[in-house]
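**Student:** Sequence and predicted structure are below.
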Amino acid sequence: MDSDSLIEARGLTRRYGPNLAVGDLNLTLRKGEVLGLLGPNGAGKSTSMKMLTGNLAPTSGDVLIRGISLRESPQLAKRHLGYLPEQPPVYPELTVDEYLGFCAGLHGIGKKQRAEAVADAKRDCGLTHMSSRLIGNLSKGYQQRVGLAQAIIHRPDVIVLDEPTVGLDPIQIREIRSLIAELGKNHSVILSSHILPEIQAVCGRVMIINAGRLVYDAHIDAHLGKKGLVAQFANAPAASELQFTGVQKVDIGPAGRFLLELADGADPRAELVNAAVQRGWGLLELRLETRTLEEIFVELTSGDATLREAA
């Protein structure tokens, strides 16, 4: 485990009888990363999050948090973690201050330091003006903020968030996303979601899980927006004839359209047009397109996807 790695999961597997929930998951989180764990409902995201945070024992595999085994030294390893499950673990009969003070005590923060820790968590999560309010009287969005505050009150290296915007209205979703992006400046974050815009809005790296297995792992900027050419001809050439400068791969899609995967910075449109005129291909369509996270997600989660991409 290198010095920049905060979490390293090795071969995490969870079975329920004969059913595989998560299979052979390997994951590394480094300092300053905001990692999005994406997948359709039932893909194994929540099971993965529970294993990563020590709330569910894996059938096999282990998690190292700052080099400490979660299996062998759970209490020591969990000191470096903050966790917000899908349902915030709040007590509605307590005020915000009472609840956060209680959480600070659970994390071993001394009595003399608790007031400052509570104040800092409230400030970071936009809760300062809610100090004396009963949590049960707060909106869903503010209850999520309280949940985030308890996850960061002990200033952990890693914050793990499971579906943090479920059940919120659009304004609350935007506020929570902004808050997560801000937290990501001082903490490393793992964010689980099945909402694509959420991952794209706040994460620098994305992992896609489908049917309990990892099918994609890449930095978002590395693959999203990657250009390709779509071309259609009246007299279609052989795919080998379209291997122009900068063309990495040629696929044949629906209706006889060709999809040319391009290297970064490549644009062989002029070369293709000249060839089409000279060889009588009869060019009917030519356009640049970019690859979106939605296209990658649909490609890998519909049917038997086995693709893995390295960051």
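**Tutor:** Thanks, I have it.

**Student:** alpha carbons only for contacts and neighbour counts from here, please
**Tutor:** Fine.

**Student:** Tell me the spacing between the residue lying closest to residue 220 once chain neighbours are set aside and residue 222.
**Tutor:** Setting aside the residues directly before and after it, residue 220 is nearest to residue 205 in space (Cα to Cα, 6 or more residues apart in numbering), at 5.1 Å. Taking Cα to Cα, to the nearest Å as the measure, residue 205 falls 9 Å from residue 222.

**Student:** structure B:
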Amino acid sequence: MAISIQNVSKKFGNQMALSNVSLEVPPAQVLGLLGPNGAGKSTLMRLISGYFPATDGTVSVCGFDVLGQPMEARSCVGYLPEHNPIHTDMYVREYLEYTAGLHGIKDVSAAVSSMIEKVGLTPESHKLIGQLSKGYRQRVGIAQALIHDPKVLILDEPTSGLDPIQLVDIRELIREVGRDRTVILSTHIMQEVEEVCDRVVLIHQGAIVADGALSAFASKPGGLESAFQELKVPS
């Protein structure tokens, strides 16, 4: 498995953000974490990315324990958080070269040129990031997450704040990069999952409440929309 999560819980003080979550994701699958805001999606993604430890349970990426083998696990992961932490005062190519250097890539120039072409940044590559539209900034964020060719790509709300044209472009890019790696994306937008993902996991109040292929949800009364709307009803 590309990702294995076993009986994971996470507490922040007295607040339980995740409760006994188990999940396995095979290679080359695009999985959508779908749930309302505050459901625990971002917490789960940060655990996979090694940004903080689980309170209980284990997380492994590409066979490496995130806590026991953090360097090996992190080398397998590319991560784009919800609030894209790019440096707006740097040029696109400059920033990607800086990121590539942090990953110890030997031929930085070649790697950056290839990534710029892959994510459709060629016309913008010599501009300051602060001059780019939100859609192109997201492309830069995805490029930095992919620059070291990770086997797992984690995208937290990757289309938040994009206009309709930018939405289409970024969703197509996610489908493209997901052809040869595992992708997990979180969203509170059902259409996002339907258009991009192979599989959907519904998460609510820190727990997985449903998990299956899109086709499996489609065969049920009301489909995925009905299952998702039920999560929005106050319990």
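**Tutor:** Received it, and whenever you're ready, just let me know what you need. Treat the numbers as computed from the prediction; the structure is a model and nothing was measured.

**Student:** quick one on the thing from earlier: the residue nearest to residue 220 of the first structure touches residue 35, doesn't it?
**Tutor:** Yes: the criterion here is Cα atoms under 8 Å, and residue 205 of the first structure meets it with residue 35 at 5.0 Å.

**Student:** Apart from its chain neighbours, what residue comes closest to the counterpart of residue 148 of the first structure in the second structure?
**Tutor:** Alignment note (TM-score structural alignment): residue 148 of the first structure maps to residue 142 of the second structure. Take residue 142 of the second structure and drop its neighbours on the chain: the residue closest to it by Cα to Cα, 6+ apart is residue 80, 6.5 Å away.

**Student:** Can you pull up the most central residue in the second structure?
**Tutor:** In the second structure, the residue lying closest to the centroid (Cα atoms, centre = their mean) is residue 155, at 1.9 Å.

**Student:** just to revisit the earlier point, could you report the neighbour count for the residue nearest to residue 220 of the first structure?
**Tutor:** 21 (other Cα atoms under 10 Å).

**Student:** got the contact list for it?
**Tutor:** Contacts for residue 205 of the first structure (Cα atoms under 8 Å, 6 or more residues apart in numbering) come out as 33-36, 217-220.

**Student:** And it, what's its match in the second structure?
**Tutor:** Using TM-score structural alignment, residue 205 of the first structure pairs with residue 199 in the second structure.

**Student:** Please report the distance of that match from residue 164 of the second structure.
**Tutor:** From residue 199 of the second structure to residue 164 of the second structure the distance is 23 Å (Cα to Cα).

**Student:** related to what we said a few turns ago, quick check: the residue nearest to residue 142 of the second structure vs residue 107 of the second structure, distance?
**Tutor:** 23 Å.

**Student:** With residue 192 of the second structure instead?
**Tutor:** 35 Å.

**Student:** Between the two, which has more neighbouring residues?
**Tutor:** Using other Cα under 10 Å as the criterion, residue 192 of the second structure and residue 107 rank with residue 192 on top: 20 against 11.

**Student:** what's the mean gap between the host helix or strand of that one and the aligned bit of the first structure?
**Tutor:** Using DSSP states H and E, the element containing residue 192 of the second structure is helix 190-196. With mean Cα distance after the TM-score superposition for the first structure, helix 190-196 of the second structure departs from the first structure by a mean of 0.4 Å once superposed.

**Student:** Counting neighbours, show which residues of that helix come out buried.
**Tutor:** The neighbour-count check on helix 190-196 of the second structure (16 or more other Cα atoms under 10 Å) flags 190, 192-194, 196 as buried.

**Student:** For residue 204 of the second structure, state which of the residues you listed is nearest.
**Tutor:** Taking Cα to Cα as the measure, residue 204 of the second structure sits nearest to residue 190 out of these, at 14.1 Å.

**Student:** any idea what the closest one aligns with in the first structure?
**Tutor:** When the first structure is aligned by TM-score structural alignment, residue 190 of the second structure is paired with residue 196.

**Student:** And stretch 53-72 of the second structure, end to end?
**Tutor:** Stretch 53-72 of the second structure end-to-end distance (Cα to Cα) = 16 Å.

**Student:** Pull out the buried positions in it.
**Tutor:** Buried residues in stretch 53-72 of the second structure (16+ other Cα under 10 Å): 53-54, 56, 58-62, 64-67, 70.

**Student:** Restricted to helices, list those.
**Tutor:** The helices, defined by DSSP state H, take in residue 70 from those.

**Student:** mind putting the buried residues of stretch 53-72 of the second structure in a markdown table, distance to residue 25 of the second structure included?
**Tutor:** Output for the buried residues of stretch 53-72 of the second structure, formatted as a markdown table (distance: Cα to Cα, whole Å):
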| residue | distance to residue 25 of the second structure |
| --- | --- |
| 53 | 19 |
| 54 | 18 |
| 56 | 20 |
| 58 | 14 |
| 59 | 12 |
| 60 | 11 |
| 61 | 10 |
| 62 | 10 |
| 64 | 14 |
| 65 | 15 |
| 66 | 15 |
| 67 | 19 |
| 70 | 19 |
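
**Student:** Spatially, which two of the buried residues of stretch 53-72 of the second structure are the most separated?
**Tutor:** Farthest apart among those by Cα to Cα are 56 and 62. That separation is 19.9 Å.

**Student:** Do a quick rundown of the strands in the first structure.
**Tutor:** 5-16, 19-30, 34-38, 60-65, 68-69, 81-84, 158-162, 188-193, 205-210, 213-219, 227-233, 247-252, 258-262, 283-290 (DSSP state E).

**Student:** So which of the ones you listed is nearest residue 135 of the first structure?
**Tutor:** That would be strand 81-84 among the strands of the first structure, by Cα to Cα, at 15.9 Å.

**Student:** which helices and strands does that closest one pack with?
**Tutor:** With contacts defined as 3 or more Cα pairs under 8 Å, 6 or more residues apart in numbering; DSSP states H and E, strand 81-84 of the first structure has these neighbours: helix 140-152, strand 158-162.

**Student:** so which of those comes closest to residue 21 of the first structure?
**Tutor:** strand 158-162 (16.5 Å).

**Student:** elements contacting that closest one?
**Tutor:** Contacts defined by 3+ Cα pairs under 8 Å, 6+ apart place strand 158-162 of the first structure against helix 45-52, strand 81-84, strand 188-193.

**Student:** Check the alignment and tell me where residue 101 of the first structure lands in the second structure.
**Tutor:** Aligning on TM-score structural alignment places residue 101 of the first structure opposite residue 97 in the second structure.

**Student:** from memory its match sits against residue 109, does it?
**Tutor:** Yes: judged on Cα under 8 Å, residue 97 of the second structure makes contact with residue 109 at a distance of 7.0 Å.
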